[in-house]
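Structure of the sequence below:
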Amino acid sequence: MTATIPSPTTPLWTATEAEAATGGHSTQPWLAQGVSIDTRTVEPGDLFIAIRGENRDAHIFLDDAFAAGAAAAMVEHIPSDHGGGHPLLIVDDTYAGLMKLARTARKRADAKIIAITGSVGKTSTKEALGAALAPSGTVTTSQGNLNNRWGVPLSLARMHGDSDFGVFEIGMNHAGEITPLSRLLYPEIAIITTVEAVHLEFFKSVEEIAFAKSEIFDGMRGAGTAILNRDNPYFDLLANEARTRGIDRIVSFGENPSSDVRLLSFRGNGASIVSADVMGTVIDFSLALPGRHSAQNAMAVLAAIQVGGGDLDGALHMLGTMPTPAGRGRRLSVILNDGSTATVIDDSYNASPASMRAAFKVLAECIPGDGGRRIAVLGDMLELGHGSARTHEGLAEDLLASGVDLVLTTGDNMMHLDDALPRSKRGGHTTHADELVPLLERTLQSGDVVLVKASNSQHLGTVVEALSIPPSTPTAANGG
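Predicted coordinates:
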């Protein structure tokens, strides 16, 4: 998402600018309005960069890119089957070329750069901050979850020179992955949403994860502001890591009484009513995103607005009106086979133990319609290491505390949760996600509230899509 887009008449890159940035050679003049590394997402006017990866070489997709409207392509060589006639920027290494474009974009923009990482909540916080900054100026926000070694430079290369703010997400699976991305961004402000037990497949402890997250400070050149979660057990560790790198300001957020930006109260069922103390000023506002965890993330957003010199009143308005991204808690009203309706909470994009428990609290806040029930549809959480079975099983207590009436599960790991639940709560277990659809079609009834959540690779988003399709011939609710 780009919260505020510069004038489309101003090109993002010209052939001359890209040649100077990369040291490459253009076969003919061109102008690009965007940058893409995936032919499936190429927009008309994009510069397509043909990355040569471990599994495939994107040079074979040049014709597809130009068919989609690409203005030019960055390549290492001209494929023998390329039709020709289209502008090409020839470089020695296309990934290195992407990095050089990103570095040039960073140098040419006088934007305030904000980098966000964390075990959970980083994408939602990034989207909320991008929206909240829109009244304060031109904002470039990384799209979706473009947060890795390809996504961060791509997002930075998309930043126009007249941007006032840049908001970028950084993810990681292993130690050492955040440092080069932080040094690419050189952020003035760094946010760590929280540190939790995720990616334990690749780390020996949560403390190791905390140290890896602290790499976000490596690109801050001994200055700037670290915005940290005061409620998290690793706050002191992260604050110390920031100080050892010369970070001159640490701003805390959370519910802890000592937080600089403190969540005072929260009331939610759908949209949330929030009261907060923002560095000594008490404010009340509406938050469009559901759940207490969203209100906690909003404290980080408000901290960044204050530190970054943004328009606080404008930010509060945007936080109350912004749309909920698909797969991240969006609520849908679906039509059932009998013509009645149920509510689906689509939280299918990602899952960890912490985000699962946060979603259960959202479900608990929901009030089903007359005769309706609270239902959870859950798929596997990934990258939990050797303790995965125990971690899935351990969700049972918090899930039952939500007042859930029925639980449907899918995947090898979620079988352990299914086994831990009382028989009266077990609505069925499947091996594959698509097997849930007919089961749900038979199970759902008027007024039900259905939480759908899993790691993205479990494809529960397809279940939400299937439920969102109205039945072709609804039968009457009375069976007539």
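
For the rest of this, base every contact and every neighbour count on C-alpha atoms.
Will do.

Was I right to think residue 272 contacts residue 265?
No - using Cα atoms under 8 Å as the test, residue 272 is too far from residue 265 to be in contact (10.2 Å).

if you count what's nearby, which of those two comes out ahead?
When residue 272 and residue 265 are compared for neighbours, residue 272 comes out ahead with 20 against 14, by other Cα atoms under 10 Å.

SS state for the more buried one?
Here residue 272 is recorded as strand under DSSP: H, G, I helix; E, B strand; the rest coil.

ok now do the nearest residue to it once chain neighbours are set aside, which residues does it touch?
Excluding the flanking residues, the one nearest residue 272 by Cα to Cα, 6 or more residues apart in numbering is residue 287, at 5.0 Å. The contact partners of residue 287, taken as Cα atoms under 8 Å, 6 or more residues apart in numbering, are 271, 272, 273, 274, 295, 319, 320, 321.

so how far is residue 250 from the second one?
Note on residue 272: its distance to residue 250, by Cα to Cα, to the nearest Å, is 28 Å.

Over to the first one?
Summarising the geometry, the distance separating residue 271 from residue 250, computed by Cα to Cα, is 30 Å.

Looking at these two, which one has more neighbours?
For the pair residue 271 and residue 250, the greater number of neighbours falls to residue 250 (18 against 15), based on other Cα under 10 Å.

Assign a three-state SS to the closest residue to that one other than its chain neighbours, would you?
In space, and not counting its chain neighbours, residue 250 is closest to residue 226: 4.9 Å by Cα to Cα, 6+ apart. Three-state assignment for residue 226 (three-state DSSP): strand.

Is residue 226 in contact with residue 213, as I believe?
No - shown here, residue 226 and residue 213 do not form a contact pair, counting by Cα under 8 Å, at 12.0 Å.

Quickly list what's touching both of those two.
Joint contacts of residue 226 and residue 213 (Cα under 8 Å, 6+ apart) are residue 192.

Would you map the helices across the stretch 201-350 of the chain?
Secondary structure of the stretch 201-350 of the chain (DSSP state H, counting those that start in this stretch): helices located at 206-213, 235-244, 292-307, 312-321.

what about the residue nearest to residue 272, distance to residue 268?
Separation of residue 287 from residue 268 (Cα to Cα) stands at 9 Å.

tell me, what's touching these two both at once?
By Cα under 8 Å, 6+ apart, no residue touches both residue 287 and residue 268.

now the other sequence, so there's something to compare against:
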Amino acid sequence: MSSAHALLHPWPADPRDALPIALWHADAVAAATGGTASHAFEASGVEMDSRDVRAGDIFIALNGEAMDGHKFVPAAFDRGAVAAIVDRPVDFPHVLVEDTTAALHALGRAARERSGAVRIGVTGSVGKTGVKEAIFACLERASRGGAHRSVRSYNNHVGVPLSLARMPARARFGVFEMGMNHAGEIAPLAAHVRPHVALITTIAPAHIENLGSIEAIADEKARIFTGLIDGGTAIIPADNEMSPRLIARAHELGVKIVTFGRGGEADVRLLDAIPSANGGSLVTAELGRGEEASRLCYSVAEPGEHWIANSLGVIAAVRAAGGDLASAGLALAEMGGLKGRGARLDIAVAGGKAQLIDESYNANPASMRATLKALGQTPAHRRIAVLGTMGELGEFAGRFHAQLAEPLAAAKIDHAILIGEGMDRLAIELGRRSGASLGFRASVAHCDTTGEAIGLLEDYGLTNGDVVLVKGSNFMGLAQLVQHFAGTPG
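So this is what the prediction gives:
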């Protein structure tokens, strides 16, 4: 053997190399679901909405309360589906099962069991999707494409098993978001995922209409810990008022606990955060305690103090999952805002450009306060807040809407457009604060619909250097306003 050949190192062996490259093939789907395959096939994806089918997908024909997915099987094949999972024979390649919803759940379990991926579950009242995406970006960078996550907000009883079913056998990490509207919804999702790491972003009065109290919300979110595998890690926000309650629930289950936050007792603790030139933050954190403690300095591209706290949770999750912290720091420095959840969009106006902060997907009292604070910290010629009604607050709605007057005043906004009946109380409260002695001198407009808000914002007129925050619950349809002014696709 030549000296040159002697210097070559063999490619490292990896058991994952023996796993299939295709996401699913007919025999594996049939075995997982207990169904019968009509044809041989290999699939690269799984989809339940025929409009989203891409070439190579399996289409699952789910039976909903108002719609039978079997009606859309031909449309799915027109878009490139290679097979369908159905509960009756169709004139296309398919796997015939007794119940397509049960088959979806079975396919998710099979994907979980065949993969050696470290699974991370994420829940919380605020920031689930952003934190999920940040953890994914950190692990994706470190594993060079070996990470998987749930897309969009696929976090319910259908979205979670679908996200599992899409996880490749060769994945090294899987990140799954779990949401809820009512009590009893988190535990089944955690049982599907069986995470190695479970993170709660924060506890706030989201869905309080259905759960009744902040304590009940905390208890429901803490049910994510019931799904942890033996030896799993619960990651808890140390600065939240419900932290002792969450820690108690984790202790009852005997899982490992890691806390994150500003407090001196946090396991992942903020030491310092200073604004960076790009509008984000330069963060220094201490990981661990005592002689084993270490420090990590990294940048966070996303603006706002809430993203400093989010980043600590992300780092805690990556560390618990065995990810690379250096790669995580680089990923956090490069992350941009998500559509509907903080994306910053430029709008061409006379003499230059204005900026629109797209928070149109969702809103609750805690996220409203956080984004208004970020708006106040954003350099601007004028600050404009377009705020839609917050949903699922029940008897607390009036109080929580009125309480937004304080963060609006603190943000020093110049103009507010309030949309929907729920914003009545805020409009009244802002009227009371109109005197200079109360620190609020902005102009305020109140309307019923997003279409009217578009007209009001056009009448107000955007100029160079303006910054517009658009935020409200999804049912308000504020994405229509974002699309109108920023030209983003619907």
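
Please state their TM-score.
TM-score for the superposed chains, counting by TM-score structural alignment, normalised by the length of structure 1: 0.92, backed by 455 aligned residues with a Cα RMSD of 1.8 Å.

returning to what we had before: quick check: the aligned residue for the residue nearest to residue 250 of structure 1 in structure 2?
The alignment partner of residue 226 of structure 1 in structure 2, by TM-score structural alignment, is residue 234.

which ones are touching its match?
The neighbours of residue 234 of structure 2, taking Cα under 8 Å, 6+ apart as the test, are 197, 198, 199, 225, 250, 255, 256, 257, 258.

Where in structure 1 does stretch 93-112 of structure 2 fall?
Against structure 1, stretch 93-112 of structure 2 falls on residues 87-106 (TM-score structural alignment).

And that stretch, what's buried?
For stretch 87-106 of structure 1, the neighbour count (16 or more other Cα atoms under 10 Å) marks 87-91, 93-95, 97-106 as buried.

Kindly report the same for stretch 226-237 of structure 1.
By 16+ other Cα under 10 Å, the buried positions in stretch 226-237 of structure 1 come out as 226, 227, 228, 229, 230, 231, 232, 234, 235.

Return the residues in contact with the third one.
Read that as residue 228 of structure 1. Each residue near residue 228 of structure 1 by Cα under 8 Å, 6+ apart is listed here: 191, 192, 193, 194, 235, 238, 239, 250, 251, 252, 253, 300.

and the gap between the third one and residue 410 of structure 1?
In other words, residue 193 of structure 1. For residue 193 of structure 1 relative to residue 410 of structure 1 (Cα to Cα), the value is 29 Å.

One more: the last one?
Applying Cα to Cα, one obtains 34 Å for the distance of residue 300 of structure 1 from residue 410 of structure 1.

What about residue 280 of structure 1, how many residues nearby?
A count of neighbours around residue 280 of structure 1, defined by other Cα under 10 Å, yields 10.

what's the burial count for the equivalent of residue 44 of structure 2 over in structure 1?
When structure 1 is aligned by TM-score structural alignment, residue 44 of structure 2 is paired with residue 33. Using other Cα under 10 Å as the criterion, residue 33 of structure 1 is surrounded by 21 other residues.

I figured residue 33 of structure 1 was touching residue 11, is that so?
Yes - if you go by Cα under 8 Å, residue 33 of structure 1 and residue 11 touch, sitting 5.0 Å apart.

Spatially central, which residue of structure 2 would that be?
Geometric centre of structure 2, nearest residue: residue 129, 0.5 Å, by Cα atoms, centre = their mean.

ok, now which ones touch the counterpart of that one in structure 1?
Here residue 129 of structure 2 is matched to residue 123 in structure 1, going by TM-score structural alignment. Residue 123 of structure 1 sits next to 144, 145, 169 when contact means Cα under 8 Å, 6+ apart.

tell me which element residue 123 of structure 1 falls in.
helix 122-133 (DSSP states H and E).

And for residue 58 of structure 2?
Assessed by DSSP H and E, residue 58 of structure 2 sits inside strand 57-60.

can you give me the strands for the stretch 351-490 of structure 2?
Counting by DSSP state E, counting those that start in this stretch, the stretch 351-490 of structure 2 has strands at residues 352-359, 383-388, 415-419, 443-447, 467-471.

Would you mind giving those strands as a markdown table with distance to residue 122 of structure 2 and mean neighbour count added?
Formatted as a markdown table, those follow (distance: least, Cα to Cα, whole Å; neighbours: other Cα atoms under 10 Å):
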| stretch | distance to residue 122 of structure 2 | mean neighbour count |
| --- | --- | --- |
| strand 352-359 | 20 | 22 |
| strand 383-388 | 26 | 26 |
| strand 415-419 | 31 | 23 |
| strand 443-447 | 36 | 16 |
| strand 467-471 | 23 | 27 |
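
before we move on, the earlier item: among the buried residues of stretch 87-106 of structure 1, which are located in helices?
If you go by DSSP state H, these have 94, 95, 97, 98, 99, 100, 101, 102, 103, 104, 105, 106 in helices.

Distance check, the residue nearest to the fifth one when sequence neighbours are not counted against residue 100 of structure 1.
The reference is to residue 99 of structure 1. Among residues not flanking residue 99 of structure 1 along the chain, residue 153 sits closest, at 5.7 Å (Cα to Cα, 6+ apart). In this view, residue 153 of structure 1 and residue 100 of structure 1 are 9 Å apart by Cα to Cα.

what do you get for residue 213 of structure 1?
The gap separating residue 213 of structure 1 from residue 100 of structure 1 is 25 Å, by Cα to Cα.
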